[in-house]
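# Take a look and give me a structure for this.
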Amino acid sequence: FKRHDEEMAKLREDMIAGFKRHDEEMAKLREDMIAGFKRHDEILEKHSTELVRLRGSMETTFKRLNERISSLERAMISGLGEMSKFAGMTFEEFVRKFLTGSLRESGEIPEDAELIKAVIDGEEVNIFFEQPLIVGEATGYAESTDEILKLLRKAELVKARYSREPRKILVILSVKRTAAEEIKRIAEEKGVELIIGKIVD
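Next comes the predicted model:
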């Protein structure tokens, strides 16, 4: 019995030592995991900061680019107004030619295609193309929202005729300042591509 008791005592000691080593290893593993999570959090925080900075930089760049494009569009449309006089064309005809060239170059219409003037259900449409479906208006001056509302009315007629939503384009050489913001708001809300040459008082 004495020998048995000694063996049991030895076994108990070994088990206690084993549990102690296990606890120490678990504690070490826990410390390593905590340190790992901490490093992971630090890396994530660093990346998040860099992403926020990058996003801010990209937004600023895109904003500047959009401003430059808008400025270029305005200058081009103002120039078109002057050039149309020398070319012996109306502003509407000149815009139609200009947009035709631009859409051909971007591959949005075939190279031999031409934007035309059309009559849809008794309504004259300044700028029209069937495939892809495009409806547009070009006017020298706007002092109210009448021109954009007229375009939207014609777009609805075209939509009813062809059973699909047309691309809508409105080109205005000069807009009265008091009407400009409302025209822009409607254009954004209704998906109208709006190009304004200049805003006047």
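# Every contact and neighbour count from this point should use C-alpha atoms.
Fine.
# same for the longest helix anywhere in the chain, what does it pack against?
For the chain, the longest helix by residue count, based on DSSP state H, is helix 2-87. For helix 2-87, the packing partners by 3 or more C-alpha pairs under 8 Å, 6 or more residues apart in numbering; DSSP states H and E come out as helix 91-105, strand 167-176, strand 192-200.
# Run the chain-centre distance for that helix.
The chain centroid and the centroid of helix 2-87 are separated by 26 Å, computed with C-alpha atoms, centre = their mean, to the nearest Å.
# Mind putting the helices and strands packed on helix 2-87 into TSV with distance to residue 39 and mean neighbour count?
TSV is the format used below for the helices and strands packed on helix 2-87 (distance: least, C-alpha to C-alpha, whole Å; neighbours: other C-alpha atoms under 10 Å):
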stretch	distance to residue 39	mean neighbour count
helix 91-105	52	18
strand 167-176	52	22
strand 192-200	49	19
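# Present those as JSON lines; the columns should include distance to residue 116.
Putting the helices and strands packed on helix 2-87 into JSON lines (distance: least, C-alpha to C-alpha, whole Å) gives the following:
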{"stretch": "helix 91-105", "distance to residue 116": "7"}
{"stretch": "strand 167-176", "distance to residue 116": "14"}
{"stretch": "strand 192-200", "distance to residue 116": "18"}
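# Ok, which of those comes nearest residue 136?
Among the helices and strands packed on helix 2-87, the nearest to residue 136 by C-alpha to C-alpha is strand 167-176 (4.5 Å).
# want to put them side by side, so please do this one too:
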Amino acid sequence: MELSDLKSKVFTLLKEDEEFRYAVAGMLGFEEILRRLERHDKRFEEILHRLDRHEVELIKLREDMILGFKRHDEILEKHTQELIKLREDMISGFKRHDEILERHANEIAKLREDMISGFRRHDDVLEKHARELVKLREDMISEFKKHDEILEKHADEIAKLREDMILGFKRHDEILEKHTQELIKLREDMISGFKRHDEILERHANEITKLREDMISGFKRHDEILEKHAQELIKLREDFNVMLKVIGQIQEEQRRISEGQYRLEKRVDSLESAMISGFGEMSKFAGLTFEEFVRKFLSASLKRSGEIPEGAELVKGFINGEEINIFLEDPLIVGEATSYAESSNEIMKLLRKAEIVKAKYSKEPRKMLVILTAKSDAAKEIMKIAKEKGVELVIGKIVD
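Predicted coordinates for the structure are as follows:
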């Protein structure tokens, strides 16, 4: 049998005879592989079944996720409300900080006045010390002068003694013979006298030495006192320099705070304008006129900032027959609210009404002007006049 025929028969048996095929597969080790493939098929079916369960779980997970997002939306809404309250508290806190910084500025001014007063007291004390030193020098010169006079007197007395001694010697020469015994006595008396003079001069020398030592000691004490004064002046100058540095830091911090406050005020003005514009449009749907809306809005804002009492309310008023859109008697407030401004007439009308109120109440009122929409050119002119006349201005929207 040829090899090709044998191969052909083997292939036919493998294809048609299952028992032969498994026998051959067993000999070749494929039987275990086939069994493993069958087990893998079963595991694959289990995996597909698990995937089906996972798909159900994913659907539930998606539903839970939607519910979770809904809860998060509610929480974020609460956070938004808390942030609004936090902003209001922050504005209130900045106001308190402004008051505290104002008190600090007053305390610094008082501290500066006390420091100047202290320097003046020190100047008076040093002036007294200078006068005392001058008096001490004058007293020392006076004492030296007295000593010079005493020594001058001693010199005169010694000169006179020398003259008397010479005269005595002359007389002794004349009566030398007669008075030999007297000369001996005179010599003894003279020696005794010189001895006494030596003792007196020695005492004078000791007194002069002590006086010199006391003078040196006094100068030394004065040097120590002046050195202490110099050290105190140096420390005082160092403390003053430190204080100047601290004041510089405080001024720099106040400058940064002022800049931050200015930026915050600009943002608040912008936010207030946007709120006026938006709420002005909404007021149409709430059944309110723009004037009524502005009065309620400003009343709530001024109460919240503590600028008007809790029970006060901005109202429409009539003064000397003149209608005023926004009015409050205590504190005195005059204001106007208009939905559209195409010229500066609105602010001029407000200023005219403010003068009428000022004449009646004998004091300057707080002036407010709220404009929902203003033309660009008119807005510029109104802003300029408001800045010059001290009018608090809010423009919701500026159009060309």
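# Please work out the TM-score for the two chains.
Remark: TM-score between the superposed chains equals 0.83 [TM-score structural alignment, normalised by the length of the first structure]; 200 aligned residues with a C-alpha RMSD of 2.5 Å.
# residue range for stretch 55-72 of the first structure in the second structure?
Alignment of stretch 55-72 of the first structure against the second structure: residues 254-271, by TM-score structural alignment.
# Which residues does that stretch contact?
Applying C-alpha atoms under 8 Å, 6 or more residues apart in numbering, the contact partners of stretch 254-271 of the second structure are residue 394.
# Now the longest helix of the first structure on the second structure. Mean distance?
With mean C-alpha distance after the TM-score superposition for the first structure, helix 2-87 of the first structure departs from the second structure by a mean of 2.0 Å once superposed.
# the inter-axis angle of that helix versus strand 192-200?
60 degrees (axes from the mean of the first three to the mean of the last three C-alpha atoms, to 10 degrees).
# what's the distance between the counterpart of residue 11 of the first structure in the second structure and residue 198 of the second structure?
Applying TM-score structural alignment, one finds that residue 11 of the first structure aligns to residue 210 in the second structure. Distance of residue 210 of the second structure to residue 198 of the second structure, computed by C-alpha to C-alpha, to the nearest Å: 18 Å.
# where's the aligned residue in the second structure for residue 87 of the first structure relative to residue 280 of the second structure, distance?
In the second structure, residue 87 of the first structure lines up with residue 286, judged by TM-score structural alignment. Using C-alpha to C-alpha, one gets 10 Å for the distance from residue 286 of the second structure to residue 280 of the second structure.
# So for these two, which residue has more residues nearby?
Set residue 286 of the second structure next to residue 280 and count neighbours by other C-alpha atoms under 10 Å: residue 280 wins out with 23 against 11.
# which residues does that one contact?
290, 293, 372.
# Out of those residues, which comes closest to residue 100 of the second structure?
residue 293 (34.7 Å).
# contacting residues around the nearest residue to that closest one once chain neighbours are set aside?
Of all residues not flanking residue 293 of the second structure in the chain, residue 283 sits nearest, at 6.5 Å (C-alpha to C-alpha, 6 or more residues apart in numbering). Listed by C-alpha under 8 Å, 6+ apart, the contact set of residue 283 of the second structure reads 289-290, 293.
# Kindly state which residue of the first structure is aligned to residue 350 of the second structure.
Match for residue 350 of the second structure (TM-score structural alignment): residue 151.
# For the residue lying closest to that match once chain neighbours are set aside, which three-state class applies?
Excluding its sequence neighbours, the residue lying closest to residue 151 of the first structure (C-alpha to C-alpha, 6+ apart) is residue 137, at 6.3 Å. Three-state call for residue 137 of the first structure (DSSP: H, G, I helix; E, B strand; the rest coil): strand.
# what's the residue closest to the geometric middle of the first structure?
Central residue of the first structure (C-alpha atoms, centre = their mean): residue 62, 10.0 Å from the mean position.
# List the buried residues in stretch 322-335 of the second structure.
Buried positions in stretch 322-335 of the second structure, judged by neighbour count with 16 or more other C-alpha atoms under 10 Å: 324-328, 332-335.
# Identify the farthest-apart pair in those residues.
Spatially, the most separated pair among those is 325 and 332, at 13.7 Å (C-alpha to C-alpha).
# The residue nearest to residue 151 of the first structure: neighbour count?
Counted with other C-alpha under 10 Å, residue 137 of the first structure comes out at 25.
# does residue 110 of the first structure count as helix, strand or coil?
Following three-state DSSP, the label given to residue 110 of the first structure is coil.
# from what I can see it touches residue 104, true?
Yes - look at residue 110 of the first structure against residue 104 with C-alpha atoms under 8 Å: they come within range, at 5.9 Å.
# corresponding residue for residue 122 of the second structure in the first structure?
Counting by TM-score structural alignment, residue 122 of the second structure has no partner.
# repeat for residue 18 of the second structure
Aligned partner of residue 18 of the second structure by TM-score structural alignment: none.
# Measure how far stretch 166-184 of the first structure is from the centre of its chain, please.
In terms of C-alpha atoms, centre = their mean, the centre of stretch 166-184 of the first structure is set 20 Å apart from its chain centre.
# measure it end to end?
Stretch 166-184 of the first structure: ends 19 Å apart by C-alpha to C-alpha.
# Stretch 277-293 of the second structure now?
Using C-alpha to C-alpha, one end of stretch 277-293 of the second structure lies 11 Å from the other.
# Run the chain-centre distance for that stretch.
Per C-alpha atoms, centre = their mean, the centroid offset for stretch 277-293 of the second structure relative to its chain is 43 Å.
# now do stretch 153-169 of the first structure
Put simply, stretch 153-169 of the first structure sits 23 Å off its chain's centre (C-alpha atoms, centre = their mean).
# neighbouring contacts of that stretch?
120-121, 123, 125, 132-137, 151-152, 191-195.
# Identify each buried residue in it, please.
So, applying 16+ other C-alpha under 10 Å, buried residues of stretch 153-169 of the first structure: 154-159, 166-169.
# what's the answer for stretch 275-290 of the second structure, then?
So stretch 275-290 of the second structure, judged by 16+ other C-alpha under 10 Å, has buried residues 276-277, 279-280, 283, 290.
# Ok, stretch 177-197 of the first structure next?
Buried residues in stretch 177-197 of the first structure (16+ other C-alpha under 10 Å): 179-180, 183-184, 186-187, 192, 194-197.
# Could you check how far the aligned residue in the second structure for residue 33 of the first structure is from residue 129 of the second structure?
Residue 33 of the first structure maps onto residue 232 in the second structure when the alignment is built from TM-score structural alignment. Plainly put, residue 232 of the second structure is 15 Å away from residue 129 of the second structure if you go by C-alpha to C-alpha.
# Repeat that for residue 374 of the second structure.
74 Å.
# same thing with residue 339 of the second structure?
77 Å.
# Check residue 109 of the second structure too.
Applying C-alpha to C-alpha to residue 109 of the second structure and residue 129 of the second structure gives a distance of 30 Å.
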